[in-house]
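*Asks:* sequence unknown, structure follows:
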């Protein structure tokens, strides 16, 4: 028997939603501009009228793909990430930095560019804020199946770290074991791998959202920050 906690609040399934909310901004300061993200500080009015200073990165958002073949193997890349001084195993992913490009089209482009793969079956696997305490990045991870080789889009040239990454494959079950064993650390891989394994064993992939499902959390963030 497990003892309960006094005054505990247990949410029902219909209440398990992150709620959009935007506290008033009394001041905004640009602290630095980068190639991908800008570093800013906001003076935020808390509900008790205290002014909080919060520094964070403004980010365009990204998409990623867990591409699963008929033998339950996932297409991956190994890429150097300088801030953490590691070469990480990651799923194909890329920025939402092309004006008016649909989210699914961006994911399809990244899959072709990074691992030379196309897919016939696309589902939304999971949506997340990658590090909401310091980074305003929205990330949508897709599941792609029905894989086939494809050439990279015309004009695509790998630059920077991408010029030195390679394509690898790994069974989904092995990835789950490596994540839980503390051997794999990329948050996109961790989230996507665990979500894919969970979906597979909890009703099957047909229970996932369609590829064109609304991305409300991203749209709400863009609207709240004037970037919509």
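*Replies:* That came in fine, so what should we check first? On a predicted model such as this, the values are computed, not experimentally measured, just so you know. Numbering: from 1, shown residues only.

*Asks:* every contact and neighbour count from this point should use C-alpha atoms.
*Replies:* Noted.

*Asks:* would you list every one of the helices in this protein?
*Replies:* For the chain, applying DSSP state H gives helices covering 103-115, 172-180, 187-201, 216-224.

*Asks:* from those, which stretch is densest packed?
*Replies:* helix 103-115 (a mean of 21; mean count of other Cα atoms under 10 Å).

*Asks:* put this next to the first one:
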């Protein structure tokens, strides 16, 4: 393999849809399905078959208080049999709902908080080799509590959520030491730390373009 220098302008993912010659849904689930698609790579005679999770996309929130402490919620995740420190997050499963509105809803539902200031912090594809899940992480500041009478009643795993604030530097150390492994939390914490070191100049508008958001959201 030959290696070339990559310029700053080239550091951008680009859409490159390959023609799908056959497609079927091999599993239908409560939240997402599993699709099987057949396609060809350029100059290859044999087709490739891939199974992957379809997904409406998701949003997450790094919420910072006036001391630059990050809000973390502790929640049980059954597939990994672990109680994990995470940031508020949720699916884009409401038809037509803007990503920002979904993030604001999740912050209220999972942490009983609203925020005065919102920015786009970072985007990522959760596991692009096996899932179509696209994620956007927002930065929320200027926090205040939702009045008691207006709070969301949490159910299921969310009923046992415990929330608190951690020093951002401590959270970064927890990520780098492997003690905190939720992907959205890890990326969001590191991105917030970098953004703060650059005087928040890396932040994008809360309604910034998001080409990766699945067209079938909701």
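*Replies:* Yep, that arrived. Here the structure is a predicted model, which is why all the values come from computation and not from measurement.

*Asks:* closest one to residue 68 of the first structure among the helices of the first structure?
*Replies:* Residue 68 of the first structure sits nearest to helix 172-180 of all the helices of the first structure, at 8.0 Å, using Cα to Cα.

*Asks:* which residues of the second structure does that closest one align to?
*Replies:* Helix 172-180 of the first structure lines up with residues 168-176 of the second structure when matched by TM-score structural alignment.

*Asks:* how close does that stretch sit to the first structure?
*Replies:* With mean Cα distance after the TM-score superposition for the first structure, stretch 168-176 of the second structure departs from the first structure by a mean of 0.4 Å once superposed.

*Asks:* got it, and stretch 99-107 of the second structure?
*Replies:* Looks like 0.7 Å for stretch 99-107 of the second structure (mean Cα distance after the TM-score superposition for the first structure).

*Asks:* what residue in the second structure is paired with residue 91 of the first structure?
*Replies:* Using TM-score structural alignment, residue 91 of the first structure pairs with residue 87 in the second structure.

*Asks:* center of the second structure, which residue is that?
*Replies:* The centroid of the second structure falls nearest to residue 135 when counting by Cα atoms, centre = their mean (3.4 Å).

*Asks:* the first structure: which residue goes with that residue?
*Replies:* Match for residue 135 of the second structure (TM-score structural alignment): residue 139.

*Asks:* ok, its match - contacts?
*Replies:* 61, 62, 63, 64, 127, 128, 129, 130 (Cα atoms under 8 Å, 6 or more residues apart in numbering).

*Asks:* and of those, the nearest to residue 21 of the first structure?
*Replies:* Relative to residue 21 of the first structure, and with distances defined as Cα to Cα, the nearest of the contacts of residue 139 of the first structure is residue 129, at 14.6 Å.

*Asks:* the closest one and residue 137 touch, don't they?
*Replies:* Yes. With contacts counted by Cα atoms under 8 Å, residue 129 of the first structure reaches residue 137, the gap being 5.7 Å.

*Asks:* and for the closest residue to residue 147 of the first structure other than its chain neighbours, the neighbour number?
*Replies:* Spatial nearest neighbour of residue 147 of the first structure, excluding adjacent residues (Cα to Cα, 6 or more residues apart in numbering): residue 119 at 4.4 Å. Residue 119 of the first structure has 19 neighbours, counted by other Cα atoms under 10 Å.

*Asks:* can you map out the strands along the first structure?
*Replies:* Taking DSSP state E as the test, the strands found in the first structure are 25-33, 38-45, 51-58, 62-67, 73-81, 86-90, 93-95, 117-131, 135-149, 166-171, 209-210.

*Asks:* adding distance to residue 9 of the first structure, write the ones you listed out as a markdown table.
*Replies:* Listed next are the strands of the first structure as a markdown table, based on distance: least, Cα to Cα, whole Å:
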| stretch | distance to residue 9 of the first structure |
| --- | --- |
| strand 25-33 | 31 |
| strand 38-45 | 27 |
| strand 51-58 | 28 |
| strand 62-67 | 34 |
| strand 73-81 | 39 |
| strand 86-90 | 37 |
| strand 93-95 | 38 |
| strand 117-131 | 24 |
| strand 135-149 | 29 |
| strand 166-171 | 39 |
| strand 209-210 | 29 |
